[in-house]
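*Asks:* Build the 3D model from these lines:
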Amino acid sequence: MALPRLSRPVILAVGLVLGAAVTRGCWLIVSLSGGAVSSAEKTFGTSGTLTLANSSLSFLEGGERCTGLDGYSDIQRGAQANVTGADGTLVATGELEGGKKAALGCEFPFAIEGIPQGAKFYTVEVSHRGGLTQTEDELRSGGLTFALGR
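*Replies:* Presented below is the predicted three-dimensional model:
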């Protein structure tokens, strides 16, 4: 007994249904297993503060906005904070938030997200002012502190 010959539209319809079923099954398996590892899980963030000690800020009250002056004019809101990996490749960037007068000078908080995990060490540098080299665990804990000025 010979099997009936299927037309091209029927074959395409069966293929479409089977393809949709396989895709849905894969989605269900991934969903039930906790999902695929997202790129956000392969990265981490850090935070810190750059303090610009400057005696010319003595006229400001605590908490008032401030910015770098004279030779420190690059230290201001939006100045780039870079993270490089062990091989010196730029891996993530952030920027300084606005500065506020504090006891030790003008403090600029910053946060950097999207740092890929797994390097032996990382170097964090604000503007062109030299970097701090840290392990991944040290960066993950945050609290980096940079100090410039007198």
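*Asks:* all contacts plus neighbour counts: C-alpha atoms, from now on.
*Replies:* Will do.
*Asks:* And the strands in this structure, which stretches?
*Replies:* 43-53, 65-66, 80-84, 90-96, 99-102, 105-116, 122-126, 131-134, 144-149 (DSSP state E).
*Asks:* Name the single longest helix found in the chain.
*Replies:* Counting residues, the longest helix in the chain under DSSP state H turns out to be helix 8-32.
*Asks:* follow-up on the earlier one: and the strands of the chain as TSV, adding distance to Leu18?
*Replies:* TSV is the format used below for those (distance: least, C-alpha to C-alpha, whole Å):
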stretch	distance to Leu18
strand 43-53	37
strand 65-66	63
strand 80-84	47
strand 90-96	42
strand 99-102	60
strand 105-116	38
strand 122-126	48
strand 131-134	52
strand 144-149	54
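*Asks:* Here is the second sequence; please produce its structure so I can put it next to the first one:
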Amino acid sequence: MSVRKVVLSAITLLTISALTACGGASATPQSTFDAAGKLEDYSLKGSTCTSQNANVLKTGDQVKIQANGTTVAMGEVGPGKLEDRSPNNGYICVFDFKVSGVPTGQGFYKVVVEGQGTKEVSEVELKSGTFTVNTTKLEDQPK
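*Replies:* Below is the predicted model of the structure:
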């Protein structure tokens, strides 16, 4: 066997060993969960939750989940449902959202609603499916 073949074989073995030791090809997939919640739009200007009447949100708007400043999963706003909050608030539109594939173990996440702002929330709240936010109370709202 030539010296060149021996050197190439040694390099190949070292590369495979390094990848295996670092978890290269056999990495365990990270555990994930589905984030779900409700977005309340108080800007209703009619009797239905259509884009003409609910000025803040609309079906299909993007929802991002961020952890440590990086987007880790994306989903979208579902159809709005009219809810009576009388006597104080009258009718509002409530939009469900669901984002699949959110990695566990990050502690706190930011829910980023397209064109509306962000809200920091714990993993426990996101997993519960009961997370609700009034869109007028989002942080970093566009001017």
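*Asks:* Pull up the aligned stretch in the second structure for the longest helix of the first structure.
*Replies:* Using TM-score structural alignment, helix 8-32 of the first structure corresponds to no residues of the second structure.
*Asks:* now stretch 132-141 of the first structure
*Replies:* Residues 119-128 of the second structure are matched to stretch 132-141 of the first structure when aligned by TM-score structural alignment.
*Asks:* what sits up against that stretch?
*Replies:* Under the criterion C-alpha atoms under 8 Å, 6 or more residues apart in numbering, residues 33-37, 104-112, 131, 138-139 lie in contact with stretch 119-128 of the second structure.
*Asks:* Any idea how far apart the tips of that stretch sit?
*Replies:* Terminal residues of stretch 119-128 of the second structure lie 16 Å apart, using C-alpha to C-alpha, to the nearest Å.
*Asks:* Identify each buried residue in it, please.
*Replies:* Neighbour-count burial for stretch 119-128 of the second structure flags 119, 123, 125-127 (criterion: 16 or more other C-alpha atoms under 10 Å).
*Asks:* And for stretch 106-118 of the second structure?
*Replies:* 108-114, 116-118.
*Asks:* now that stretch, how far from the centre of its chain.
*Replies:* Centroid separation for stretch 106-118 of the second structure versus its chain: 7 Å, with C-alpha atoms, centre = their mean, to the nearest Å.
*Asks:* gap between the two ends of it?
*Replies:* Using C-alpha to C-alpha, one end of stretch 106-118 of the second structure lies 17 Å from the other.
*Asks:* now stretch 17-32 of the second structure
*Replies:* Start-to-end, stretch 17-32 of the second structure (C-alpha to C-alpha) is 29 Å.
*Asks:* ditto for stretch 101-115 of the second structure
*Replies:* 22 Å.
*Asks:* can you list contacts of that stretch?
*Replies:* Contacts of stretch 101-115 of the second structure (C-alpha under 8 Å, 6+ apart): 30-35, 61-68, 72-73, 118-123, 141-142.
*Asks:* redo that, cut-off 6 Å
*Replies:* 31-34, 61-67, 73, 118-123 (C-alpha atoms under 6 Å, 6 or more residues apart in numbering).
*Asks:* do the same with stretch 60-67 of the second structure
*Replies:* 71-77, 109-114.
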